[in-house]
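Trainee: Here is the input, now give the coordinates:
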Amino acid sequence: MNFFKSIALGAIVALGLASGASANPNQLTIELKDGPVVIELMPDVAPKHVAQIKSLAEKGAYDNVAFHRVIEGFMAQTGDVQYGNMEKNFQPEMAGMGGSDLPDIQAEFSSVPFERGVVGMARSQDPNSANSQFFIMFAPGRFLDGQYTVVGKVVSGMEFVDKIKRGDDANNGSVTDPDRMIKVTVGK
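Mentor: So this is what the prediction gives:
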């Protein structure tokens, strides 16, 4: 590639990024109180779940949603858009029991292991009940492998995930005055 073509290509890329063009449509950024967390979503592993998360994020449904269940050495759970929005409808006693106005999703189990930084979908006892809630692993949880749907992995900002306020061990990780996802965006 000659010098002028190289400069022209660089200018096109810079212009695209400056105009708000999506750098990666499968990248989810969660703004936390301590900094941004970037998650690489895995549509090849869980296409229906990833599509639902992206749809909710694009509508702003995850903004201000609490980390309602956070267990030291295990995971931080969030995403209850029905009861967990700390600006609109926060019901701490119900947080973790709701979903969204979108339908539940059939399980998309895979061989991707639950390691530190992996993001999985929360669900009830029914494997096909995932909706909007998800969790980020603090440590490996291989007992979840093949039982919960993996949707992505933290690629930067795990140090900010580690600072999320922990819940009460005696109350299954329920958090009083929880931290929240301030803003969630796709492809930025």
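
Trainee: C-alpha from now on. contacts and neighbour counts both.
Mentor: Noted.

Trainee: what about the strands in this protein?
Mentor: 27-32, 35-41, 65-66, 69-71, 75-78, 118-121, 134-137, 150-156, 180-181, 183-186 (DSSP state E).

Trainee: Need those strands in CSV (columns: distance to residue 170).
Mentor: Formatted as CSV, the strands of the chain follow (distance: least, C-alpha to C-alpha, whole Å):
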stretch, distance to residue 170
strand 27-32, 26
strand 35-41, 28
strand 65-66, 19
strand 69-71, 10
strand 75-78, 15
strand 118-121, 23
strand 134-137, 19
strand 150-156, 27
strand 180-181, 21
strand 183-186, 30
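
Trainee: for comparison, sequence B:
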Amino acid sequence: MSFTRRAFIAASIVALSFIGAGSAYAEDPENTLLLQLKGGEVAIELRPDLAPKHVEQIKTLVREGAYDGVAFHRVIPGFMAQTGDVEYGNLDKGFSAARVGTGGSKLPDLPAEFSSEPFVRGTVGMARSQNPNSANSQFFIMFDDGPFLNGQYTVVGKVIRGMEAVDAIKKGSEANNGAVTNPDKIIKAVIEADKK
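Mentor: Predicted coordinates for the structure are as follows:
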């Protein structure tokens, strides 16, 4: 067998192994969160294997329509974009600039589900207060790697498509802890399995 033929066969095997590996991680519509932003659609792979309680709570809130119209109230360039305050952050009804970021939902706070999953660009984590067991509805999407967050916040997923729309979210002032004037919002949130 010629070297060229052997090289082609070896390259084909490698390519097929990648295709096979990719199919093992096929998108699960029941655990894919779709966020419609002004810059386009963002698809987030939710990770119930890492944080089953947090993922279930997010899915419940999405299915109630609780995230629709909710602001990205804290957006720090090079760090992250935070949203999900369904109590005080809804730009379509009852937005409170003074209180946004302090609210949650009518559902209970959750016990921490920390894991060894690292905070890298595109990671979605749950926001919380000083109390590790205080995450409720707010979450953030990483613009860049944040190893200082590893093991300190619950990872619930990762952006698998549409990171350019996340990058386009209106940024806040670093001097004011990322607070955003006239912030962007989640236009619509849906679990892919429910998409009509």
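
Trainee: sorry, back to before: kindly reformat the strands of structure 1 as CSV containing distance to residue 110 of structure 1 and mean neighbour count.
Mentor: Below are those laid out as CSV (distance: least, C-alpha to C-alpha, whole Å; neighbours: other C-alpha atoms under 10 Å):
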stretch, distance to residue 110 of structure 1, mean neighbour count
strand 27-32, 20, 22
strand 35-41, 14, 21
strand 65-66, 27, 28
strand 69-71, 24, 24
strand 75-78, 19, 24
strand 118-121, 11, 25
strand 134-137, 16, 24
strand 150-156, 7, 22
strand 180-181, 27, 23
strand 183-186, 23, 21
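
Trainee: longest helix of structure 1?
Mentor: In structure 1, assigned by DSSP state H, the helix with the most residues is helix 3-18.

Trainee: That helix aligns to what range in structure 2?
Mentor: Mapped onto structure 2 with TM-score structural alignment as the criterion, helix 3-18 of structure 1 occupies no residues.

Trainee: buried sites along that helix?
Mentor: Neighbour counts over helix 3-18 of structure 1 (16 or more other C-alpha atoms under 10 Å) mark no residue as buried.

Trainee: Against which helices or strands is that helix packed?
Mentor: The helices and strands touching helix 3-18 of structure 1, judged by 3 or more C-alpha pairs under 8 Å, 6 or more residues apart in numbering; DSSP states H and E, number zero.

Trainee: So which residues of structure 2 form helices?
Mentor: Here structure 2 has its helices, by DSSP H, at 3-24, 52-63, 163-167.

Trainee: For the shortest one, buried residues please.
Mentor: Just to be clear, that refers to helix 163-167 of structure 2. Within helix 163-167 of structure 2, the residues that count as buried by 16+ other C-alpha under 10 Å are 163, 165, 166, 167.

Trainee: got it, and stretch 19-36 of structure 2?
Mentor: So for stretch 19-36 of structure 2, counting by 16+ other C-alpha under 10 Å, buried means 31, 32, 33, 34, 35, 36.

Trainee: Structure 1: which residue goes with the fifth one?
Mentor: This points to residue 35 of structure 2. Looks like residue 35 of structure 2 aligns to residue 30 there (TM-score structural alignment).

Trainee: Can you name the residues that contact its match?
Mentor: Contacts for residue 30 of structure 1 (C-alpha atoms under 8 Å, 6 or more residues apart in numbering) come out as 36, 37, 38, 181, 182, 183, 184, 185.

Trainee: before we move on, what about residue 70 of structure 1?
Mentor: With C-alpha under 8 Å, 6+ apart, residue 70 of structure 1 has these contacts: 76, 77, 164, 165, 166, 167, 173, 174, 175.

Trainee: Please tell me how far the residue mapped onto residue 86 of structure 1 from structure 2 sits from residue 55 of structure 2.
Mentor: Matched across to structure 2, residue 86 of structure 1 falls on residue 91, judged by TM-score structural alignment. Between residue 91 of structure 2 and residue 55 of structure 2 the computed distance is 24 Å (C-alpha to C-alpha, to the nearest Å).

Trainee: next one: residue 132 of structure 2
Mentor: According to C-alpha to C-alpha, residue 132 of structure 2 and residue 55 of structure 2 sit 17 Å apart.

Trainee: same check, this time on residue 170 of structure 2
Mentor: Using C-alpha to C-alpha, we find residue 170 of structure 2 at a distance of 26 Å from residue 55 of structure 2.

Trainee: quick one: residue 160 of structure 1 and residue 32 touch, right?
Mentor: Yes: the pair residue 160 of structure 1 / residue 32 is scored as a contact, 7.1 Å apart, by C-alpha atoms under 8 Å.

Trainee: How many residues are close by residue 14 of structure 2?
Mentor: A count of nearby residues for residue 14 of structure 2, using other C-alpha atoms under 10 Å, gives 12.
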